[in-house]
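Visitor: Got a predicted structure plus its sequence, pasted below:
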Amino acid sequence: MSARPSSTIGGLVDLYFRAIKALLALLMVAMVALVFGNVVMRYVFNSGIAISEELSRWLFVWMVFLGAIIGLREHAHLGVDSFVKILPPVGRKICYALSHALMLYASVLLAEGAWKQTVLNWDTTAPASGLSVGLFYAAGLVFGIAAIPILLHDLYRLLSGRISAHDLIAVSESEELVQATPAHANGNERR
């Protein structure tokens, strides 16, 4: 019976990240529609949508922070792994723990700062849309709050020994690099 709650939690977590991806798609569509609509209005009708620039900028900020949540979970962030690759497994574990502890600290600072900015600017309205400027800063708050459990889970996996040696290098390799690597270097030499 203990496997069922874990799978239920895993299913909810997967649903949460699928919802973020769907929201990202909607934000992208809205941003493209606003910008494209504004361009058409300016060139065809010699007028514009006043709210377009402001909202598209806000949507972009939200897309960046929500996309960063997905990137953090999928280990798709940028990094340099050349040093970590040459370390023994213990060194890799130390680097993994240190990097995650630093990211956790930065996420806590970001969440705290974004919370202060959200509260401070909640009563301030944006010039074109009239929306609360606090909504703009809330994107950082959402990222910080979402990043903390992801990083804690990764640290838990490390400390409990549930992380593979491959996962100790927390940077995804680019497909171009994998494809550019000679076949004999991968052990996949064609004969």
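Guide: Looks like it arrived, so ask away. Nothing here was measured: the structure is a model prediction, and the numbers come from that model.

Visitor: contacts and neighbour counts: CA atoms only from here.
Guide: Will do.

Visitor: Following element in sequence after the lengthiest helix in the chain, please.
Guide: Determined from DSSP state H, the single longest helix within the chain is helix 3-45. Counting by DSSP states H and E, the next helix or strand C-terminal to helix 3-45 is helix 50-73.

Visitor: ok, second structure coming up, stack it against the first:
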Amino acid sequence: MVRSIVDCLWRGIDDDLPALLMAIITAMISVDVFLRDAAGAHIPNGVEIATYAFVWSVFLGAAGASRRGDHFHVDLVQNSLSGRPRVISFVLVDAFCCVVAAMMTVSSWQYTMRSWRRVSEGLEMPLGYFYMVFPIAFALMALAHGCHAYRNIFRRNSP
């Protein structure tokens, strides 16, 4: 029960939210172009909003790719291996990616915390709101790679 709730939330964050953001970006830019051409008007700060939404969709999408096991692969080496060496290579790659993502989580958290004193140019909001996606996405990536390594070590859904 708890696992299905967590899976649903996780998929919503790193699959559904990026898709929703891309739909919003597409609609907003299309309306902005139409308004510019037809009425000589525009959506105030539309480009800035679309840029931040795009960054959010890319980083959350990367977290989703990590969860699905599609983000970091060394297929050339891993496909030529079988049995225990193959499992060990998967564990090593996922463990390495987990460590890198964890280090990026810490670094991006520190960067985001420093960004609260700066404001965005058009929206005049603290940049921390927009940069918060970095530690969130890297933490999700670290968690995903850690889970993959754990599953491979204990032979649950091994590759």
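Guide: Okay, I see it. Just so it is clear, the structure is predicted and the values come from calculations on it, not from any experiment.

Visitor: Can you calculate the TM-score here?
Guide: The TM-score (TM-score structural alignment, normalised by the length of structure 2) is 0.89; 158 aligned residues with a CA RMSD of 1.7 Å.

Visitor: picking up where we left off before, now do the longest helix of structure 1 and helix 50-73, the angle between them.
Guide: Per axes from the mean of the first three to the mean of the last three CA atoms, to 10 degrees, the angle that helix 3-45 of structure 1 makes with helix 50-73 is 150 degrees.

Visitor: residues of stretch 4-17 of structure 2 that come out buried?
Guide: W10, R11, I13, D14, D15, D16, L17 (16 or more other CA atoms under 10 Å).

Visitor: And the last one? What does it align with in structure 1?
Guide: Right, the one you point to is L17 of structure 2. Superposed on structure 1 with TM-score structural alignment, L17 of structure 2 falls opposite L23.

Visitor: what sits against its match?
Guide: Residues counted as contacts of L23 of structure 1 (CA atoms under 8 Å, 6 or more residues apart in numbering): none.

Visitor: Pick out the residue closest to the middle of structure 1.
Guide: What sits nearest the mean C-alpha location of structure 1, by CA atoms, centre = their mean, is A68, with 1.3 Å.

Visitor: Quick check: closest non-adjacent residue to that residue.
Guide: In space, and not counting its chain neighbours, A68 of structure 1 is closest to F143: 7.5 Å by CA to CA, 6 or more residues apart in numbering.

Visitor: Which helix or which strand is home to the one you found?
Guide: Per DSSP H and E, F143 of structure 1 falls inside helix 134-159.

Visitor: how far away is the spatially most distant residue from the centre of structure 2 from P85 of structure 2?
Guide: For structure 2, the largest distance from the centre (CA atoms, centre = their mean) belongs to A39, which lies 36.7 Å off. Per CA to CA, to the nearest Å, A39 of structure 2 is found 64 Å from P85 of structure 2.

Visitor: Give me the buried positions along stretch 49-57 of structure 1.
Guide: Buried-residue list, stretch 49-57 of structure 1, by 16+ other CA under 10 Å: I49, S52, E53, E54, L55, S56.
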